[in-house]
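Participant: Give me a model of this one.
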Amino acid sequence: MSSYIILQTNLSFVVVPTFKKSICKVQIPTFFRIMSSLHRTHFYYIVLSRTNSK
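Facilitator: Down below sits the predicted model:
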């Protein structure tokens, strides 16, 4: 029984860091994509507001 528990904790220790790494690998490109799209829309908004104000 105790060996089973040790195996389980070892597995959880192995899974958690790789899980965190995979989350980071997924989140970082998504974050950049969101930021770039926000910058694009913000830029278009500025251009449109300037052309409309004239």
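
Participant: switch to C-alpha atoms for all contacts and neighbour counts from now on
Facilitator: OK.

Participant: Who are the packing partners of the helix or strand hosting residue 23?
Facilitator: If you go by DSSP states H and E, residue 23 is part of helix 2-53. Applying 3 or more CA pairs under 8 Å, 6 or more residues apart in numbering; DSSP states H and E, we find helix 2-53 packed against no helix or strand.

Participant: Here is a second sequence; please produce its structure as well for comparison:
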Amino acid sequence: MNLQTIKASAMKFVNDEDGLTIVEYAVAGGLITLAVVAAFQALGGAVTARINELIDAIN
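Facilitator: Predicted structure coming up:
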């Protein structure tokens, strides 16, 4: 590979906008995952509290 080929490959990589789309999807996926985890943790706490209320009512 000569210097011109390397330079052309580097410029093609820099000007390629498809990579940005992949990064955007990765960030969006991470945020959605974080929201789902937070929702399940909140729901888990509510379920635990309700089960404890039922146990107390039975006793």
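
Participant: Would you pull the TM-score for this pair?
Facilitator: The TM-score (TM-score structural alignment, normalised by the length of structure 1) is 0.69; 45 aligned residues with a CA RMSD of 1.6 Å.

Participant: before we move on, the earlier item: from the chain's centroid, how far away is the helix holding residue 23 of structure 1?
Facilitator: On the basis of CA atoms, centre = their mean, to the nearest Å, helix 2-53 of structure 1 sits 0 Å off its chain's mean C-alpha point.

Participant: and residue 40 of structure 1, what pairs with it in structure 2?
Facilitator: Matched by TM-score structural alignment, residue 40 of structure 1 corresponds to residue 49 in structure 2.

Participant: So what's the residue count around that match?
Facilitator: 12 (other CA atoms under 10 Å).

Participant: Same check on residue 31 of structure 2?
Facilitator: For residue 31 of structure 2, the number of neighbouring residues by other CA under 10 Å comes to 12.

Participant: same deal with residue 14 of structure 1?
Facilitator: Neighbour count of residue 14 of structure 1, defined by other CA under 10 Å: 11.
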